[in-house]
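Engineer: structure for the following, please:
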Amino acid sequence: MKASAARWTATIVLALAVAWPGAAGATTYVTETFTCPIGGEKFKARSVVSNITFGQRPDGKPYSPLPVYPIPECPSNGLLLFEKDFGEDELAVLAAAIATDEYRAMHDRETPRYRAWWLMTRLKRPALERAYMLFQAPWESDDDWDRKVRYMAAFVNEVAALERTEDEADAWFWITLRAANSLRELGHFEKAAAMIERATAPGNLPGDPEAAEGARTYVEALAALVAERNPLSEPASLVPARFAAVRCTVPRPALTPSEERACARPEVAEAVAEFKTRDDEGRKLTGEAAIRFLDQRRRAHD
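Structural biologist: Predicted coordinates:
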């Protein structure tokens, strides 16, 4: 069911990318030549010049033609260049790490960001940096629910060990809320509620008034989903209107109360009306008909 939902999301992302003005060709690349700092191998890889996003999911993954940027990887030894430069002592640590059987076995089993996080732990990178790398690893695993669960659990554990400091207070606040969302998606609703409470303790909200207001909006929606025991990765109440339009039109499973309220917003009705695609004969479909057609196509291929 989870893998099916991921394929459904991919279908909708493509449809919305086509429908959105200016979206076509929005992701551009340049080919760069890299030199592997271990072994000296030269290789070419693409770097992103421009991209476009259409908002994000509750877990922070952007709706985009390229939601996760590639990390250059040395072809021969698998070293991921997740930083521009490494010191000599760091390269010695990395050389030993990538030579292990454990790391080599990861190549076909784990995603780049998870492997980068693993290497960062060997370098003893700051905990918050490691958490942000691991935060993105589940985005690379929408097609593998078991792996995604493993990554979300590891992310939650990493965040649970973080200490709040004044210098990184806002970053700590947001990463802690993202961990609360991971707990919600994992179905650990009581732990999710406790994590929200930890993040929003007095004095923890961002100091900037606009950021604080955005935080309150996110927290209110997330807390409602937790109270409703809603584990969906794309609930109607915490995705952009164009994506909520899909969930509101074909609500499987049934909408929870906070989602029903979100579906009643005028901007969602407008998004449904603006939805466009073409059927198998090339005929233009709009509104609910377009969404239901894509839903039927998705179910036919499951």
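Engineer: use CA for all of it now, contacts and neighbours both
Structural biologist: Will do.
Engineer: just the element for Glu197, please.
Structural biologist: helix 189-199 (DSSP states H and E).
Engineer: can you spell out which helices and strands pack onto the helix or strand following that helix?
Structural biologist: Next along the chain after helix 189-199, taking DSSP H and E as the criterion, comes helix 209-227. Packing partners of helix 209-227 (3 or more Cα pairs under 8 Å, 6 or more residues apart in numbering; DSSP states H and E): helix 169-185, helix 189-199, helix 257-263.
Engineer: between those, which one is nearest to Leu66?
Structural biologist: helix 169-185 (20.7 Å; Cα to Cα).
Engineer: in the closest one, what's buried?
Structural biologist: 169-170, 172-185 (16 or more other Cα atoms under 10 Å).
Engineer: so, if you compare those residues, which one comes nearest to Ala300?
Structural biologist: Glu185 (26.3 Å).
Engineer: please report the distance of the residue lying closest to Asp170 once chain neighbours are set aside from Arg216.
Structural biologist: Among residues not flanking Asp170 along the chain, Pro206 sits closest, at 5.5 Å (Cα to Cα, 6 or more residues apart in numbering). For Pro206, the distance to Arg216 equals 10 Å [Cα to Cα, to the nearest Å].
Engineer: in terms of neighbours, single out the busier of those two.
Structural biologist: Between Pro206 and Arg216, Pro206 has the larger neighbour count (other Cα atoms under 10 Å), namely 19 against 15.
Engineer: let's compare: structure for the following, please.
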Amino acid sequence: MTIGYPMIRFVLFALILTFFAYPAVSGSPVSAQKTCPLDGEKFEIVETVSCSTMGRTMSFKPVTSCDFVTRLPVCPTTGLPLYKEFSEEELERLRPFVETEDYRTIRNLPPWQRAYRIAEYLQHTGSKRGFQILLMAFWHEHKSFLNNSDLAGKFVEEAEGEMDRDDQGKPFIAAILTYAFAASGEPEQADAWYARATSLTDALGTQNGNVDFLRSYLKRLGECRDMMTSAECLPDAGFRP
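Structural biologist: The predicted model follows:
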């Protein structure tokens, strides 16, 4: 099975809890064709037949052997991000929407942030999908995302909801939000989330094998909070325990 567009459907923190237990498998790019569901326009995307995670960055974004894949296909003419396979009912709502002034405004946003606004319109937010879209925006569009105060606030709301749904993912989500607040220059919020992430990590005890990894990440994150502009603390800087 190829990996690319369907990656948005993954169970995020199940992968986080196991990613460093496996050897790296190098992926090879595979071209595939997508069809825009609104107008039938065809365009090329890049997928792969194999992929593995080899580490994390300081924003906790996975470093993979297939970073070249098209994670979010975007229709060239309409600018619609295909973050899911839309139902016929959803497409009926989207067809008039993409002709509106509201959509023209949304289209100026980077793709993942645009996808979230469309998800809001279709009432897909306040869910695992909403959290995953904003997490991808944070990881792949971090500069503009952190400057968008409204979406940054939505990120916290979606993260809180995801923590309610996913007990095992709680410390990881709290650690990611610690980094997000530190990177956006909000030290008080960063400190509060750091304390929360540390407490949640301690509460894991020996329930899984990733506690040591997460503690190492939090230690590095604690060191970075007062020097976020240094090269080793930037969002895409590599992290190894």
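Engineer: now the helix holding Glu197 of structure 1 and helix 169-185, what's the angle there?
Structural biologist: Orientation of helix 189-199 of structure 1 against helix 169-185 (axes from the mean of the first three to the mean of the last three Cα atoms, to 10 degrees) gives an angle of 170 degrees.
Engineer: what's the mean deviation for helix 189-199 of structure 1 versus structure 2?
Structural biologist: Taken over the aligned residues, the distance from helix 189-199 of structure 1 to structure 2 averages 1.7 Å (mean Cα distance after the TM-score superposition for structure 1).
Engineer: residue contacts, the spatially closest residue to Thr201 of structure 2 that is not a sequence neighbour?
Structural biologist: Of all residues not flanking Thr201 of structure 2 in the chain, Pro171 sits nearest, at 5.5 Å (Cα to Cα, 6+ apart). Pro171 of structure 2 makes contact with Arg196, Ala197, Thr198, Leu200, Thr201, according to Cα atoms under 8 Å, 6 or more residues apart in numbering.
Engineer: nearest residue to the residue most central in space within structure 2 other than its sequence neighbours?
Structural biologist: Nearest residue to the geometric centre of structure 2 (Cα atoms, centre = their mean): Met136, 2.2 Å. Of all residues not flanking Met136 of structure 2 in the chain, Trp112 sits nearest, at 6.7 Å (Cα to Cα, 6+ apart).
Engineer: name the helix or strand for the one you found, please.
Structural biologist: Going by DSSP H and E, Trp112 of structure 2 is part of helix 111-121.
Engineer: number of nearby residues for Ser52 of structure 2?
Structural biologist: Other residues near Ser52 of structure 2 come to 19 when the count uses other Cα under 10 Å.
Engineer: and the helix holding Glu197 of structure 1, what does it pack against?
Structural biologist: helix 169-185, helix 209-227.
Engineer: okay, these in a markdown table with distance to Glu158 of structure 1 next?
Structural biologist: Listed next are those as a markdown table, based on distance: least, Cα to Cα, whole Å:
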| stretch | distance to Glu158 of structure 1 |
| --- | --- |
| helix 169-185 | 9 |
| helix 209-227 | 20 |
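Engineer: now for those helices, which one comes closest to Lys42 of structure 1?
Structural biologist: Between these, helix 169-185 lies closest to Lys42 of structure 1; by Cα to Cα that is 35.9 Å.
Engineer: show me what contacts Tyr194 of structure 2?
Structural biologist: Ala174, Ala175, Thr178, Leu218, Gly222.
Engineer: would you agree Arg104 of structure 2 is in contact with Leu80?
Structural biologist: No: taking contacts as Cα atoms under 8 Å, Arg104 of structure 2 lies outside contact range of Leu80: 11.0 Å.
Engineer: and those two? Which one has more around it.
Structural biologist: Between Arg104 of structure 2 and Leu80, Leu80 has the larger neighbour count (other Cα under 10 Å), namely 21 against 14.
Engineer: circling back: quick one, which of the helices and strands packed on helix 189-199 of structure 1 is nearest to Val246 of structure 1?
Structural biologist: Closest among these, using Cα to Cα: helix 209-227, at 18.1 Å.
Engineer: stretch 86-93 of structure 1 aligns to what range in structure 2?
Structural biologist: Stretch 86-93 of structure 1 corresponds to residues 86-93 in structure 2, going by TM-score structural alignment.
Engineer: which residues touch Arg107 of structure 2?
Structural biologist: Counted by Cα under 8 Å, 6+ apart, Arg107 of structure 2 has contacts Gly79, Arg114.
Engineer: that one and Tyr121 of structure 2: what is the separation?
Structural biologist: Arg107 of structure 2 is 13 Å from Tyr121 of structure 2, by Cα to Cα.
Engineer: strands along structure 2, start to end?
Structural biologist: 29-35, 42-48, 53-57, 62-64, 238-239 (DSSP state E).
Engineer: the first one maps to which residues in structure 1?
Structural biologist: Looking back up the chat, that one is strand 29-35 of structure 2. Using TM-score structural alignment, strand 29-35 of structure 2 pairs with 29-35 in structure 1.
Engineer: what does Ala195 of structure 2 align to in structure 1?
Structural biologist: So, by TM-score structural alignment, Ala195 of structure 2 is matched to Glu197.
Engineer: residues near its match, how many?
Structural biologist: Neighbours around Glu197 of structure 1, by other Cα under 10 Å: 16.
Engineer: swap in Leu16 of structure 1?
Structural biologist: 21.
Engineer: so it, which state does it fall into?
Structural biologist: Of the three states, Leu16 of structure 1 takes helix according to DSSP: H, G, I helix; E, B strand; the rest coil.
Engineer: after alignment, which residue of structure 2 pairs with it?
Structural biologist: So, by TM-score structural alignment, Leu16 of structure 1 is left unmatched.
Engineer: for Ala180 of structure 1, which residues are in contact?
Structural biologist: Counted by Cα under 8 Å, 6+ apart, Ala180 of structure 1 has contacts Val156, Lys191, Ala192, Ala193, Met195, Ile196.
Engineer: spit out the contact partners of the third one.
Structural biologist: Contact criterion Cα under 8 Å, 6+ apart gives Ala179, Ala180, Asn181, Ser182, Leu183, Arg184, Val226 as the residues in contact with Ala192 of structure 1.
Engineer: switch to 7 Å and redo it
Structural biologist: Counting by Cα atoms under 7 Å, 6 or more residues apart in numbering, Ala192 of structure 1 makes contact with Ala180, Asn181, Leu183, Arg184, Val226.
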